[in-house]
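Visitor: Provide a 3D model corresponding to the input given below.
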Amino acid sequence: MDPLTSAGWTASPAADESRWFAVEEPSAPAGVRRGITAFAERLGFAGERLGQVQLAATEAATNLAKHAVRGEILVRVVRDGNAASLEIVCIDHGPGIADVPRSRLGGYSTTGTLGLGLGSIERLADRSGLHSLPRAGTTLYARFRQPGADPRLPLDRPYAGLTRPIDGERECGDAYAVIAAGGAVYAMLCDGLGHGPLAARAAQEAVQVMRETRPPARPADVLGRIHERLHATRGGAVAVAAVSPEDGRVRYAGVGNVSGWIVHRDARTGMISIPGIAGSHARVREQVYDLPPGAAVVLHSDGLTDRWDPAARPGLSGRDPLLIAATLLRDAGSRHDDRSVLAVTTAERG
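Guide: Model prediction:
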C-alpha cells in the first residue's frame, strides 16, 4: 500500500478531539477561539500559524453570530493514519448567502464586523469549501495541515464523515472508519445501540475491526467479523461498503437501521440493509449495485431521516464530501438521537 496515497484508516474523532459549539450569541466566538486553540496547540500549532487559525475560527464564528439562524461550529482533529489536520465546520439554517463570490472578497462586510470576508478564511486555510442556498443556509469548512507534516500527503480525500452526539451527551454512540486503497474506498458506519458511553464502546469496537482489516476485503466478511466482535457489547446497526469507481460497482452489506444510498445527479438509489442487530442476531448478505459515473455513496445512521431529496440541494452534487456530509447532517438530522453521516465521492473536483 503506497503510504503517500493511502496512509491509513481515517475514523471519527475521539470525544476529546471533537467539540460542537452553538453560535447564536455575541459571546460565542470567544468560546470557539478557546476551543480551537486547545486543539491547535495539541497538534503543534504556534506563533503566526496559530494566530491565523485563531483568526479564521473567530471570523467564522463572528459571521454566524451576526448573520445566521441556529449557527453551529464543529472544531475537531482529523487523523489519517499517522497524519493529522485541524478542521472547523460551520453549519447554519439561513438566511443563506445571496452573493457568494462577493462574500469571498477581503474587506467585504455588511454589519461592521472585522470585514475579513469568507475569502480571508479560505486564504488562511490549507483547504476550504462553501455551499450556500438562499433561505436554506450555508455550510463551510476550513482545514489546516498539522505543522511539520509531510507536504506530499494529500489534504483532499474522496470521503468525509461527521458525528454529533445526542443533546446532553459528550460521547457519540455513532462512529465511522474509511480508507482509500487499491482503487476502492472501504467505508463503515456503526450506530451503537442507544446512546452514551456503552453505545460509543460498541461503535468503537466496530472501528477497531476496520483498523485491523487489510484491503481488499469483501464487505460481508468485514461485517461478519464486526458481528462477532460486538457480542461483548450492546451491539449496533452497521453498514460496510466497498466503492469501486473504476469498476462502476458498490459492494454493500448492512444490518439494522443504518441507511446506504447511491446519489447520482438529482436522484438516489437505496441499498438494502437486513433487519437485525450486529453482535446479537444478524444475517449477513452482500449486494452489488451499479455506480454511475460521478455518483456519491452516503451512509448515515437513523439520527438522520431518510426523507431528504438531492434535487432540493442544487450545486451540491460533485462537491467536497465534507460539504455533502455537513449539509445532510443539517437538513436531515434529528436533535433526539446520535447522528452520523459518511460521504464517499467519485466525481473529479476542481
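Visitor: From here on, just use CA atoms for contacts and neighbour counts.
Guide: OK.
Visitor: How much space separates Asp290 from Leu316?
Guide: 21 Å (C-alpha to C-alpha, to the nearest Å).
Visitor: Same drill for those two, tell me which one is more crowded.
Guide: Neighbour comparison, Asp290 and Leu316: the larger count goes to Leu316, with 20 against 15 (by other C-alpha atoms under 10 Å).
Visitor: Now for the nearest residue to the more buried one once chain neighbours are set aside, how many residues are close by?
Guide: Of all residues not flanking Leu316 in the chain, Ile324 sits nearest, at 6.6 Å (C-alpha to C-alpha, 6 or more residues apart in numbering). For Ile324, the count of nearby residues is 26 (other C-alpha under 10 Å).
Visitor: Quickly find the element holding Ile324.
Guide: Per DSSP states H and E, Ile324 falls inside helix 321-332.
Visitor: residues contacting Gly196?
Guide: Counting by C-alpha atoms under 8 Å, 6 or more residues apart in numbering, Gly196 makes contact with 169-173.
Visitor: Reformat those as TSV; add distance to Ser132, secondary structure and neighbour count.
Guide: Shown next, in TSV, are those (distance: C-alpha to C-alpha, whole Å; DSSP: H, G, I helix; E, B strand; the rest coil; neighbours: other C-alpha atoms under 10 Å):
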residue	distance to Ser132	secondary structure	neighbour count
Glu169	29	coil	13
Arg170	29	coil	16
Glu171	29	coil	22
Cys172	27	coil	29
Gly173	29	coil	30
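Visitor: Second input sequence below; structure requested for side-by-side comparison:
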Amino acid sequence: MDNTFSSYKIEDRSLIPFIKREIHNLALKSGFTAHRAAETDIIVAELTSNLIKYANGGEFLYRSRELHGHQEIEIYCLDNGKGIDNVTKIMHDGYSTSNTLGHGLGAIKRLSNDFQIYSLRDWGTVQYVKICAAPDFIAPVTDDSIFSVVSVNYPGEKVCGDGYYIKHTSKGFQIFVGDGLGHGEHAHEAVQLAIQAFKRATAEDAALILKDIHEAVKRSRGLVASIAVVDYKSQTWNICGIGNINTRIYRGLENKTYTPYNGIIGLNIPRTMKSTVVPFLKHQIIVMHSDGLRTRWNLNDMMGIIKQNSGVIAASLFKENIRGTDDATILVGKII
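Guide: Below is the predicted model of the structure:
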C-alpha cells in the first residue's frame, strides 16, 4: 500500500465539495460509522472554509491508514496567510475575528482525536488533525521516539517513487529513507525492492546494510537512500547514505548535516564506505528527506517549532520547502 498523502491546492471554494466527498467516502471505506463520517465532514468543512476565509487558500493533505489496530484519517492544512497571534485564545468557543459564532476550531478540537496548530505572524499556519473511527481512541506511546512522515506523489502520479521504513530491533531501531530514480511505477518498484531488502537485512552498520540493498536492487532502475541506525546500549547513531537524501540532527540550537556518498544504489556505489557514528541523546530531532524538498532550511528560523510534535515539524518544513517537481518525503523523529 502506498502510504502517501493526497494533496490538493485550494484556491477557491469550487474544490471543497469534491474534497469533502472524497474524505467522506474514505471514512466509510475505513470502517467509520455514518455518524463518525458525518463528524469528519464537519471537520473538513471547517478546515477548508477557513483556508479560503482567512488565508486566501492553501494546501490540503490527507490519507487513511491503520495504526495500532485502529483506522484513522490524518489531515494537514497548510497556508501562507497572516498567521494567528494567539492560538490558545482562538480555540475557545465564541472567539471570532470575522463576525461569526466562533465555534469552528473548537468544533474541530472536540470532534477529532488529535488537533495541533502551529502559526507565526506573516508566515502562515499548519494545522494537523487525526480522526479515528473510535472517537475516544488514544494511541499508545510505545517507543522512545515519535516519528512522523509527510510523503506526497509527483503531481499526476498514482504511486510514489520515494519510500521509508522504520525497523525495530533487539538493540534499538533503524530508519530507511529512499528515492527511486525519476518518478512513477519504475521508481516506486526500485524503492519498494530496497525496503524489502532493508527489512531482511541483519547487519547493524548502516554502510553494510546499504551494500546489501545494492545487491538486491541491481535489476531495478536504482535509487538513492540513507540509513540511520540507533543502538540503545552504546547510545549512538550510525548513519550512512548514498545520493541526495538529506539527513540532519538537531539538539537545541545545534545541528549537523550528514553528507552522503556519491552514487546510485543498484548501479554504482563506492567500494569503501564508512558510517558516521554520533551520540544518541535525549531531545534530539532527526530530519531525513528526499530531494523533492529544498535543503536550505533551518528549524531555528521558525520560533518555537522544536516544541511542536514531529508531524507539525515535518509539515512546516514541507510547507516552506516543497519543490513540486518530484515526489517528496520528509521524516521527522523526536527523541524523548
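Visitor: How alike are these chains, TM-score-wise?
Guide: The TM-score (TM-score structural alignment, normalised by the length of the second structure) is 0.89; 333 aligned residues with a C-alpha RMSD of 2.7 Å.
Visitor: before we move on, the earlier item: right, and the residue nearest to Leu316 of the first structure touches Arg313 too?
Guide: No - with contact defined as C-alpha atoms under 8 Å, Ile324 of the first structure does not reach Arg313; the gap is 9.6 Å.
Visitor: what about Asp79 of the second structure, distance to Ala197 of the second structure?
Guide: To Ala197 of the second structure, Asp79 of the second structure is 38 Å away according to C-alpha to C-alpha.
Visitor: can you map out the helices along the stretch 1-150 of the first structure?
Guide: In the stretch 1-150 of the first structure, the helices defined using DSSP state H, counting those that start in this stretch lie at 28-42, 47-67, 100-103, 117-124.
Visitor: Out of those helices, the one nearest Ala203 of the first structure is which?
Guide: Minimum separation from Ala203 of the first structure across the helices of the stretch 1-150 of the first structure (C-alpha to C-alpha) falls at helix 28-42, 23.5 Å.
Visitor: average gap between that closest one and the second structure?
Guide: Following superposition, helix 28-42 of the first structure is found to deviate from the second structure by 1.7 Å on average (mean C-alpha distance after the TM-score superposition for the first structure).
Visitor: returning to that earlier point: the contacts of Gly196 of the first structure into CSV, with extra columns for distance to Ala278 of the first structure?
Guide: Shown next, in CSV, are these (distance: C-alpha to C-alpha, whole Å):
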residue, distance to Ala278 of the first structure
Glu169, 23
Arg170, 24
Glu171, 20
Cys172, 18
Gly173, 14
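Visitor: Tell me which of those you also see in the second structure.
Guide: Mapping the contacts of Gly196 of the first structure onto the second structure (both residues aligned by TM-score structural alignment, their matches' C-alpha atoms under 8 Å) leaves 169-173 still in contact.
Visitor: quick one on the thing from earlier: which one of the helices of the stretch 1-150 of the first structure lies nearest to Leu223 of the first structure?
Guide: helix 28-42 (33.3 Å).
Visitor: Could you point out the residues of the second structure onto which that closest one aligns?
Guide: Under TM-score structural alignment, helix 28-42 of the first structure corresponds to residues 15-29 of the second structure.
Visitor: got the contact list for the matching stretch?
Guide: For stretch 15-29 of the second structure, the surrounding residues in contact (C-alpha under 8 Å, 6+ apart) are 10, 34, 37-38, 40-41, 44-45, 48-49, 64, 73, 133.
Visitor: Identify each buried residue in it, please.
Guide: Within stretch 15-29 of the second structure, the residues scored as buried using 16 or more other C-alpha atoms under 10 Å are 16, 19-20, 23-24, 26-28.
Visitor: again, but for stretch 293-309 of the second structure
Guide: Buried, per 16+ other C-alpha under 10 Å, within stretch 293-309 of the second structure: 293-295, 299, 305-306, 309.
Visitor: Same check on stretch 252-272 of the second structure?
Guide: Buried positions in stretch 252-272 of the second structure, judged by neighbour count with 16+ other C-alpha under 10 Å: 255, 258-261, 263-266, 269.
Visitor: Tell me which residues are up against it.
Guide: Applying C-alpha under 8 Å, 6+ apart, the contact partners of stretch 252-272 of the second structure are 210, 213-226, 239-250, 273, 276, 283-284, 300, 306.
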